[in-house]
Structure formats: structure tokens, C-alpha cells
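> sequence plus the predicted model coming up.
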Amino acid sequence: MLQQAGVIRYTRGRISVLDVDALTDAACDCYDVVQAEYRHLNAAPEH
């Protein structure tokens, strides 16, 4: 489905994202939650 839509390409175990915006739109709402947590965990410590 995603490959046919031109969003990703996969071959020999390698996945390439061709259209990040379309992939984000196709993802569930939990994508935003995961991104926010990732940014929180990787934020520079405040002094």
C-alpha cells in the first residue's frame, strides 16, 4: 500500500522513506505522542 502510493520503497530488507509528510499522515495518532516523547528525552538539560 505505502510502496504503491510512492510513500516508501523497500528492497532486500532496506526501507527508504520517499515522502515523509505522506507517511506521517498515514500513521496513527500515536506518532505525535512518540515524537513528543523523543524530543523530551533528547532535550538539552536545563541548568
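Nice, I can see it.

> only C-alpha atoms for contact and neighbour calcs from this point on.
OK.

> what does the helix ranked longest in the chain contact?
The residue-count maximum for a helix in the chain (DSSP state H) belongs to helix 30-41. Residues outside helix 30-41 that contact it (C-alpha atoms under 8 Å, 6 or more residues apart in numbering): T24.

> check it against this one:
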Amino acid sequence: MYTLYDVLTRDFRNGTDKIIWLLVVIFLPLLGTILWFLVGRSSSFK
């Protein structure tokens, strides 16, 4: 749940990036969360 909140509250360079990350986290919960914290957080703006 925290990962979804984190993705939703971050500002992204591109609007489609947020949608893609949301889909990854929803459909691949464990892998999506790991990928978000390793790759996604550094690629978003905030």
C-alpha cells in the first residue's frame, strides 16, 4: 500500500510514467515494489 501511495504522490517527467508504474505495482506487487524502490524512485521528480 505504501508503494501505491508513493507512486501516486510523486511528480514524474512524463505523465505516462506514473500510469506504467501504477500498473506494474498493481499487477506485480512484490516485484513491482522492489523495482520501484530500486529504479523508480530515482527516476521520478520530487
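That came in fine, so what should we check first? If you're wondering where the values come from, they're calculated on a predicted model, not measured in any experiment.

> what would you report as the TM-score here?
Put the two chains on top of each other and the TM-score (TM-score structural alignment, normalised by the length of the second structure) is 0.33; 20 aligned residues with a C-alpha RMSD of 2.0 Å.

> can you map out the strands along the first structure?
In the first structure, the segments counted as strands under DSSP state E are 8-11, 14-17.

> need those in TSV (columns: distance to Y38 of the first structure and mean neighbour count).
Shown next, in TSV, are the strands of the first structure (distance: least, C-alpha to C-alpha, whole Å; neighbours: other C-alpha atoms under 10 Å):
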stretch	distance to Y38 of the first structure	mean neighbour count
strand 8-11	22	12
strand 14-17	19	11
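
> distance to D32 of the first structure added to the ones you listed, as JSON lines?
Listed next are the strands of the first structure as JSON lines, based on distance: least, C-alpha to C-alpha, whole Å:
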{"stretch": "strand 8-11", "distance to D32 of the first structure": "19"}
{"stretch": "strand 14-17", "distance to D32 of the first structure": "18"}
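
> could you give the number of residues near T24 of the first structure?
Using other C-alpha atoms under 10 Å, T24 of the first structure is surrounded by 13 other residues.

> cool, and V33 of the first structure?
V33 of the first structure has 10 nearby residues by other C-alpha under 10 Å.

> and it, how close does it get to I8 of the first structure?
V33 of the first structure sits 22 Å away from I8 of the first structure, going by C-alpha to C-alpha, to the nearest Å.
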